[in-house]
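# one predicted model, sequence on top.
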Amino acid sequence: MNENSFYGPIPASLFNISSIQVITLRGNALSSQLPIDMCKHSLHSLRLLRLSFNKLYGEIPSSLGRCSNLELLSLYNNSLAGEVPKEIGNLTQLTQLFLGFNCLNGDIPKEISHLHMLNSLWIESNKFTGPLPPQIGNLTSLRELVLYNNNLTGNIPKEIGRLKSLETLSMASTGLNGSIPNEIGNMMALRHIYLDNNALNGVIPHEIGQLYNLLTLSIDSNKLIGTLPSTFSNMSSVKYISLSHNTLSGALLREIGNMKALQELYLINNTLTGVIPEEIGGLDKLVALYMNDNKLIGHLPRLILNMKSLAALSLNKNALTGNIPGELFTANIKSIDLSDNHFQGSIPPAIGRSLNLTYLGLANNSLSGSIPSTICKLRSLQFLDLSNNNLQVEGISIWNKNWGWTKNLALRLDLTALHDLYIWVVLAAMVESIRVRGSASDAYLLLTAEEGLADDCLSLL
C-alpha cells in the first residue's frame, strides 16, 4: 500500500492482526499519532514496519519495543517528536532502523547498542543532543551510520574504531568536537567519511592512510591543524577529498601523485605553503582542483598542463608567479580562476581553444599586453574578470565581427583599457553587463545591453 493517497489516522486495528508480517504504508498522507498500544498484542510475526514519508506526529510509543521480531523499522521523514524510547533496545532482530528527518530530541539512547544485528542506522536531521554514546562500538555488524544534522556534543568516541564492517560514516553538521580518534584507521571497510561542518580540532591522524577502500573523505569546515599526513598517498582508491576551511599548514605532498583514482580535490582556505608539486600532474583523472585562499608560491607546474580531464581549476588568492601557459586552455576546461596572484606576461591566444569555458577570473595580477581577439570564440563564457591588470583592448572592430559571447556575460575590465567611448558602445551592445573599474577614482560604471542600444549610441558619435 505504498505511495497511494491514503490520509487520516493509521488504523489501530492493523496492529490487532497477530499473524501480520508486513505493514508498509510508505509515501501516503497519513496524519496521526502512532497508536500508543501498537504492539501490545506482541506481534511476533511482524517483520517489517514501514511508515516513512507520511505526516505522522507525536512520540514513538514505548510499546513498539514489544514487536521483538522486527527486522526493518522505518519511520523516516515524518514529524515525530520527543525522545526515542529506551525499549527500542528490545528489537534485537533489527537489521535496518530509519528514523531520519523527524523532530526527535534528547540523547541517543545507549540501549540502541543492544541491536547487534543492525546493518543500517539512519537518524539524521533530527534534534538529538548529548554525546554520541561509546556503546555505539557494540554495533559490529553496522555498515551505515548516518547521523548528520543533529545537535550532538562531545568527541567522536574511540570505540567507533570497533565498527570494522562500517562502509559509510556520515556525521556532518552534528556539533561534534575534539580530535579524530586514531582508531578510525581500524575501520578498514570504510568507503565514505563525512565529518564536515563540525568543530573537530587537532591533526588528521596518520592512521587514516590505512583506509585502502576509501572513496570519499570530506572533513571541510572544522578546526583541523597541522600538515597533510604522508600516509594519504596510501589511499589509492579515493576519488573525492575535501579538507577546505580548516587551518592546515605546510607544503603539499609530492606523494599526492600516487592517488591515481582522485577526481576532485578541495583544499580551499587553509594556510598551505610552498610550491605546487609537479607530481600533481600525474592525476590524469582529476576533474576539479580547488586550492584557492592559501599561501602557495612559484609557477604553475608544467605537468599540470597534461591533465586533460581537468574541468575546474581554482588557485586564486595565493602568491603564484610566472606566465599563464597556453597549454592550460584545453578543450575540457570549464572554469579557471587565477585571480589575486602575481602572474605576468600576456594572455595567451590559445585561450580560444577552450570553447566550453564558462568562468575565467584573471583579475588582480600583473598581466600586460593586448587582450587576444581569440577570446571572442568562447561562446559559453558567462563570467570574465580581467580587471586590475595592465591589459589593452586592440582591434575592437575584429571583436565585433567575430563576437560569440552570450548576452548574459558579466564582463569586468579596467577603465584604462577601455579608453574610447566607441569601445564602450560596442561592448554594451554585445553583452548583458559591463563593470568598468576606474583606476583613478575606483568608481564603477555599469552598462546594460538592451535592444537597439548600439544603434542609439552610435548615432551620437
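Right, received. Where do you want to start?
# contacts and neighbour counts: CA atoms only from here.
Fine.
# ranges for the helices of the chain?
Assigned by DSSP state H, the helices in the chain fall at 396-402, 421-430, 453-458.
# nearest to K127, out of these?
K127 lies closest to helix 421-430 among the helices of the chain, at 52.0 Å (Cα to Cα).
# before we move on, back to that, could the helices of the chain go into CSV alongside mean neighbour count and distance to Y76?
Below are the helices of the chain laid out as CSV (neighbours: other Cα atoms under 10 Å; distance: least, Cα to Cα, whole Å):
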stretch, mean neighbour count, distance to Y76
helix 396-402, 14, 56
helix 421-430, 19, 52
helix 453-458, 14, 56
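# nearest to S68, out of those?
Nearest of the helices of the chain (Cα to Cα): helix 421-430, 70.7 Å.
# what packs against the closest one?
Contact analysis of helix 421-430 by 3 or more Cα pairs under 8 Å, 6 or more residues apart in numbering; DSSP states H and E lists helix 396-402, helix 453-458 as its packing neighbours.
# can you tell me which of these is nearest to N323?
Of all the helices and strands packed on helix 421-430, helix 396-402 comes closest under Cα to Cα, at 24.2 Å.
# out of the helices of the chain, which is closest to I204?
Proximity to I204 (Cα to Cα) singles out helix 421-430 among those, at 50.3 Å.
# next, the one to line up against it:
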Amino acid sequence: MYVERWLMHSCFFSWIIFSSSHLPALQSNRNLSCRLDLFNFKQGITNDPSGVLSSWDISGSFCTWRGVACGKALPPSRVVSLELNSLQLAGQLSPSLANLTSITWLDLGSNLLSGPIPKEFGTLPKLQDLILANNNLSGIIPASLFKDSSRLVVINLQRNFLNGPIPDFHTMATLQILNLAENNLSGRIPPSLGNVSSLTEIHLDLNMLDGSVPETLSRIRNLTALTLGYNQFGHFPAELYNITSLRIHDLGDNITGLIPPSLANASKLQEIDLFYNALAGPVPLLGSLPHLRVLNLGSNSLKSDNWAFITSLTNCSNLTMLIMDDNRLDGSLPISVGNLSSNLQRLDLGNNQISGKLPEQIGNRPQLQLLAMDQNSISGEIPP
C-alpha cells in the first residue's frame, strides 16, 4: 500500500509517493539534513569559550542540543527555534541556517559574531523573530529581509557595524518591531517604510542617515515608539508630531525651527526627547499629555515665554524628569514650579538666563533627587 508523505532535503519538503516501508529511512535522511545544517553553523563558530556547543554531536539527536528546540507536531524533528543569546560566541553566520524552513525564532544576539548577514535568511518562510543585536556584524542589510520575509514580527539588528542604505520595504504585513539603531547606516529612510502599517516600534537612532524623514511614517496608526536621534536629517515633517499613538518620541538631533503646538495632541506620549537640537521659540503647552513621564528639551534655544509651559506641565501628574538645561530661559521661576508632579525626580534648568530667587514651593517635591540650577543668575537662599 502506498501513502503520500513529505520528503525533506536540506529541511525542504517535496512531494513523493513511496512505500510505507521507506518511512524510517526517509525520516532518517531528513533528520540528517537538519543535523548537517546545524553542524555547518557550528563549524562557522571560531570561539566558544563556555563550551555551549559541546553538546552538538553529529551523531546525537539535534533536538537535545543546547539552544535548539523542535516542534511537537508531526512530522517530528523539525527545528522551530535556535536561541544562543549572550554566550560570547565568535565566528560568522552560516547560510545553512536558511535551510531550517520551519524555524520561527532565531536569536543569536549579544555575542561576538562578525561578517555579513546571509541573504538567505530572508527566504525563511516561517521566521517571526530575527534577533542579531549586539554583535560585530558588518556589510549591508540584505534586501531579502524586507522583501521575502512575509511573516517577520521582530527584526532586531541593533548595535552592529552594518552599513549602506536601508533597503526598500515590500509586503510585510506582520512586522511590529524594527530596530536598526546604533549601526553605520547611511542614506535616506525609504518612504516605503510608511507602508508597513503593522509597525509599533521604529528605532533608527545613532546611525548616519540623512535627508528628509518621510512624511509617510505618520500613516502608521499604531506606532508607539519612534527614535531617530543622532543622525543627520535635514527636515522633520510636522506630521510626525501628530502621531497620536506615540508613547516615546525621540527625534534629536539637528532639528531646527519651532516645536509645533500639535505635539500636545499625541495624548499617549510618555517620553519626549528633543535634546541637542536647534529648536527655538516658546515651549508649547503640554499639559494635555496625562501619561508624560520624561520631557527632555535640553541643549536647544528655547525661550521661557512667561513660563506658561511650566504651569501647563502641572497637569502632568506622572512627570518624573524635566530637563531644559542649556537653553535661553530667562526671568524668575514661577511659583507654579512647586505644583509640578509629586513624582518629579529630576529638574534640570542649568545653563540658562534665569534670575531672581528660587520659589520656596520648589522644596515641596518629595521625590526630587536632582535640582540643577547651575550657570544662572539665581540669588537669595536655597529653599529648605
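Okay, I see it. Worth saying up front: this structure is predicted, and the values here are computed from it rather than measured.
# rewinding a little: same list (the helices of structure 1) but as TSV, adding distance to L267 of structure 1.
TSV is the format used below for the helices of structure 1 (distance: least, Cα to Cα, whole Å):
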stretch	distance to L267 of structure 1
helix 396-402	37
helix 421-430	37
helix 453-458	44
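# out of those helices, nearest to L75 of structure 1?
Nearest to L75 of structure 1 among the helices of structure 1 is helix 421-430 (55.4 Å), distances taken as Cα to Cα.
# what stretch of structure 2 does stretch 284-297 of structure 1 fall on?
Alignment of stretch 284-297 of structure 1 against structure 2: residues 290-303, by TM-score structural alignment.
# the matching stretch: how far from the chain's middle?
Centre-to-centre, stretch 290-303 of structure 2 and its host chain are 21 Å apart (Cα atoms, centre = their mean, to the nearest Å).
# hang on, the earlier thing: out of the helices of structure 1, which gets nearest to N138 of structure 1?
Across the helices of structure 1, N138 of structure 1 has its closest neighbour in helix 421-430 (65.5 Å, Cα to Cα).
# from the middle of its chain, how far away would that closest one be?
Computed by Cα atoms, centre = their mean, the chain-centroid distance of helix 421-430 of structure 1 equals 39 Å.
# which bit of structure 2 covers that helix?
Using TM-score structural alignment, helix 421-430 of structure 1 lines up with nothing in structure 2.
# apart from its chain neighbours, what residue comes closest to the counterpart of G226 of structure 1 in structure 2?
Using TM-score structural alignment, the equivalent of G226 of structure 1 in structure 2 is H235. Ranked by Cα to Cα, 6 or more residues apart in numbering and with sequence neighbours excluded, the top spatial neighbour of H235 of structure 2 is S212, at 4.7 Å.
# now swap in N400 of structure 1 and tell me
Leaving out its chain neighbours, the residue that sits closest to N400 of structure 1 by Cα to Cα, 6+ apart is V426, at 7.1 Å.
# likewise V283 of structure 2?
In space, and not counting its chain neighbours, V283 of structure 2 is closest to F309: 6.1 Å by Cα to Cα, 6+ apart.
# if I look at that neighbour, how far off is W6 of structure 2?
Here the criterion is Cα to Cα, to the nearest Å. By it, F309 of structure 2 lies 67 Å from W6 of structure 2.
# just to revisit the earlier point, tell me the counterpart of the residue nearest to H235 of structure 2 in structure 1.
Aligned partner of S212 of structure 2 by TM-score structural alignment: V203.
# got it, and Q128 of structure 2?
Aligning on TM-score structural alignment places Q128 of structure 2 opposite N119 in structure 1.
# that match and S218 of structure 1, how far apart?
Using Cα to Cα, N119 of structure 1 is found at 22 Å from S218 of structure 1.
# what residues are up against L82 of structure 2?
By Cα atoms under 8 Å, 6 or more residues apart in numbering, the contact list for L82 of structure 2 reads G67, V68, A69, I103, W105, L106, D107, L108.
# now do the same end-to-end measure for stretch 270-277 of structure 2.
End to end - Cα to Cα - stretch 270-277 of structure 2 spans 20 Å.
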